[in-house]
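In: one predicted model, sequence on top.
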Amino acid sequence: MIESLRRPRVLATVTRLLAVALLPAAFLRSPGRGRYLACQWALATRYPAEDLAGLSESARAAFTAARAEAFWRDRQLIGLTSGHRDAAHQHRLFAEEVHRTGSVAAARRRVLPPHESAHVRGTALDVRPSEGAAWLERHGAEYRLYRRYDNEWWHFEYHADTVPMRLPNPDASRPPSMARAAS
């Protein structure tokens, strides 16, 4: 138990030390953006399975800027668990949730079908760890990144022009008449 609590702190410390060690190379590569670049390199080492491909250009820029700020200013790591998903992958996730819960209505509280998913549009980000999500919840609006659902602490979406309403779950974004029809 103690080991499992200590591991994330050790990995975070090693990641910060790596970023500091990478600063000279990052400043040589990109003089005005060395801290940003060193942070991205270190986080790519900490979260090797992370995939930013497919995110909209604006969502990717907002996310990487936010996590660089969290990293250097507040010593907080933010990793990406899931970003862009193609429609087939999103459909599989939705179908699995329908099978697991036994109904479309119940599944929609956790997973949306592809035509409604911000993941398919490349504007949704599922982040980790919970401390990173908490940082993003406090500061994300500065980057136009907003937590969208009460039941998903990890799910944030990029919204360029509007501040979206926080909803209890993904299905709550539909008008009540549509929600009743899906039940």
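Out: That came through, no problem.
In: CA atoms for contacts and neighbours, from now on please.
Out: Will do.
In: can you pull out the strands in the chain?
Out: Remark: strands assigned in the chain by DSSP state E are 79-82, 124-128, 145-147, 155-158.
In: how about residues contacting the shortest one?
Out: In other words, strand 145-147. 59, 62-63, 136-137, 140, 153-159, 163-164, 166 (Cα atoms under 8 Å, 6 or more residues apart in numbering).
In: try 6 Å
Out: With contact meaning Cα atoms under 6 Å, 6 or more residues apart in numbering, strand 145-147 is reached by 140, 155-158.
In: cool, and stretch 163-179?
Out: 108-109, 148-151.
In: distance between the top helix by length along the chain and the chain's centre?
Out: Identified as the longest helix of the chain according to DSSP state H is helix 2-29. On the basis of Cα atoms, centre = their mean, to the nearest Å, helix 2-29 sits 20 Å off its chain's mean C-alpha point.
In: buried set for it?
Out: 12, 15-16, 18-20, 22-23, 26-27 (16 or more other Cα atoms under 10 Å).
In: same check on stretch 132-149?
Out: Buried residues in stretch 132-149, defined by neighbour count with 16+ other Cα under 10 Å: 132-137, 139-141, 143-149.
In: determine which two of those residues are furthest apart.
Out: Tyr143 and Tyr149 (17.9 Å; Cα to Cα).
In: now the helices for the chain?
Out: Using DSSP H, helices in the chain cover 2-29, 34-46, 57-74, 87-101, 104-108, 118-121, 130-139, 176-182.
In: what sits up against the fourth one?
Out: To tie it back to what came earlier, the one meant is helix 87-101. So helix 87-101 is contacted by 104, 107, 111, 113-114, 120 (Cα under 6 Å, 6+ apart).
In: so which bits of it are buried?
Out: Under the neighbour-count criterion of 16+ other Cα under 10 Å, helix 87-101 has 87, 90-91, 93-95, 97-98 buried.
In: using a markdown table, lay out these together with distance to Gln76.
Out: Below are those laid out as a markdown table (distance: Cα to Cα, whole Å):
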| residue | distance to Gln76 |
| --- | --- |
| Ala87 | 32 |
| Gln90 | 30 |
| His91 | 33 |
| Leu93 | 30 |
| Phe94 | 32 |
| Ala95 | 35 |
| Glu97 | 32 |
| Val98 | 36 |
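In: farthest-separated two in the residues you listed?
Out: Pairwise over those, using Cα to Cα, the maximum falls at Ala87 and Val98, 16.2 Å.
In: next up, a second structure to put side by side with the first:
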Amino acid sequence: MSQHRPAPQAARGPRTVVLALLAAGAAVLALASCLTTPATSSPAAPASTASHEPAAASGARPDHDGGRTDEADGRVPNGTTVFDDELPAVAGLDPALLAALRAAATDAERDGVTFSVTSGWRSPQYQDQLLREAVAQYGSAAEAARWVATADTSSHVSGDAVDLGQTGATEWLSAHGAAYGLCPVYRNEPWHYELRPDAPDDGCPPLYDDPSQDPRLRR
């Protein structure tokens, strides 16, 4: 009977060493996993402060006191004409001025010209807002006065002035406006018109350079 001899010890040595090394490595990894502190997530960046612009459909915008001005204060949507009675900016105009504007606009339409209103009657709140914005834009109350009157003196607040868009209306009125009593008032604002009842006979009076030269506004 042949005798079975076990494999030489040397033949098993490398495998044993490899297995031992693998076991040791696994233990090290397990220990490292237990000891590792989870990374702390970085804090979220602060949300940016967005400006709260009003919806375009509302036609309103915040004023500097936290209130809002909208169509009820005299703001007008694009495409407003002198016939839009539903808008306070038009309905709030002096009746004699509005009648003259509508008579002129009716005749101007025959020449293919439309009177587009960019501003008419304004509430005191809206006028105050415009004045604050003008002071911020131009850097001083004196410079702002060349463009925007106070609520106490503004011919827009009283309903005695209208601003017309650049749709050919000012050119048409420069030739025909006096016949309706419609006159420009300020050299720096060719879009600003007021009623001068004597203009059909005497023509429009001389222009002021700007509103700061208008004695009616010096109260």
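Out: That came through fine. Remember, it's a predicted structure, so these values are computed and weren't measured experimentally.
In: circling back to that earlier point, dump the buried residues of helix 2-29 of the first structure into TSV; add distance to Tyr47 of the first structure as well.
Out: Listed next are those as TSV, based on distance: Cα to Cα, whole Å:
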residue	distance to Tyr47 of the first structure
Ala12	11
Thr15	10
Arg16	13
Leu18	13
Ala19	13
Val20	17
Leu22	16
Leu23	19
Ala26	19
Phe27	22
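In: re the thing from before, buried members of the contacts of strand 145-147 of the first structure into ChimeraX, please.
Out: Buried residues among the contacts of strand 145-147 of the first structure (16+ other Cα under 10 Å), as a ChimeraX selection:
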select :140,155,156,157,158
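In: and the contacts of strand 145-147 of the first structure, which two are furthest apart?
Out: So, these by Cα to Cα: farthest apart are Gly140 and His155, at 11.7 Å.
In: so where's the longest helix in the second structure?
Out: helix 9-35.
In: what range does that one cover in the first structure?
Out: Here helix 9-35 of the second structure fails to align to any part of the first structure, judged by TM-score structural alignment.
In: with stretch 131-148 of the second structure instead?
Out: Against the first structure, stretch 131-148 of the second structure falls on residues 94-111 (TM-score structural alignment).
In: and stretch 61-70 of the second structure, by the same measure?
Out: Against the first structure, stretch 61-70 of the second structure falls on no residues (TM-score structural alignment).
In: how close does the closest residue to Phe27 of the first structure other than its chain neighbours get to Ala68 of the first structure?
Out: Leaving aside its sequence neighbours, Phe27 of the first structure sits nearest to Gly34 (Cα to Cα, 6 or more residues apart in numbering; 4.1 Å). To Ala68 of the first structure, Gly34 of the first structure is 11 Å away according to Cα to Cα, to the nearest Å.
In: more neighbours, the two?
Out: A side-by-side neighbour count of Gly34 of the first structure and Ala68, using other Cα atoms under 10 Å, places Ala68 first with 23 against 18.
In: alignment lookup: that one to the second structure.
Out: Per TM-score structural alignment, Ala68 of the first structure is aligned with Thr106.
In: how close does that match get to Leu164 of the second structure?
Out: Taken as Cα to Cα, the span from Thr106 of the second structure to Leu164 of the second structure is 15 Å.
In: repeat that for Pro14 of the second structure.
Out: 99 Å.
In: between these two, point out the one with more neighbours.
Out: Under the neighbour definition other Cα under 10 Å, Pro14 of the second structure and Leu164 were set side by side, and Leu164 has more, 23 against 11.
In: is it true that the more buried one touches Gly120?
Out: No: using Cα atoms under 6 Å, Leu164 of the second structure is not in contact with Gly120, being 8.7 Å away.
In: who touches Ala59 of the first structure in this structure?
Out: 123, 158.
In: count the neighbours of the nearest residue to Ala12 of the first structure once chain neighbours are set aside for me.
Out: Counting by Cα to Cα, 6+ apart, Ala12 of the first structure lies nearest to Leu77, which is 6.9 Å off, once chain neighbours are set aside. Counted with other Cα under 10 Å, the neighbours of Leu77 of the first structure add up to 25.
In: any idea how far the aligned partner of Leu77 of the first structure in the second structure is from Ala178 of the second structure?
Out: When the second structure is aligned by TM-score structural alignment, Leu77 of the first structure is paired with Thr114. Distance, Thr114 of the second structure to Ala178 of the second structure, using Cα to Cα: 18 Å.
In: and what of Gly168 of the second structure?
Out: 16 Å.
In: next: Asp163 of the second structure.
Out: Asp163 of the second structure is 16 Å from Ala178 of the second structure, where distance means Cα to Cα.
In: Thr69 of the second structure too?
Out: Counting by Cα to Cα - Thr69 of the second structure and Ala178 of the second structure are separated by 33 Å.
In: how about Ala23 of the second structure?
Out: Applying Cα to Cα to Ala23 of the second structure and Ala178 of the second structure gives a distance of 105 Å.
In: same question for Pro184 of the second structure.
Out: Taken as Cα to Cα, the span from Pro184 of the second structure to Ala178 of the second structure is 9 Å.
In: do Glu194 of the second structure as well
Out: 11 Å.
In: likewise for Leu21 of the second structure?
Out: 107 Å.
In: and Ala105 of the second structure, how many neighbours?
Out: 22.
In: now do the contacts for it.
Out: Phe115.
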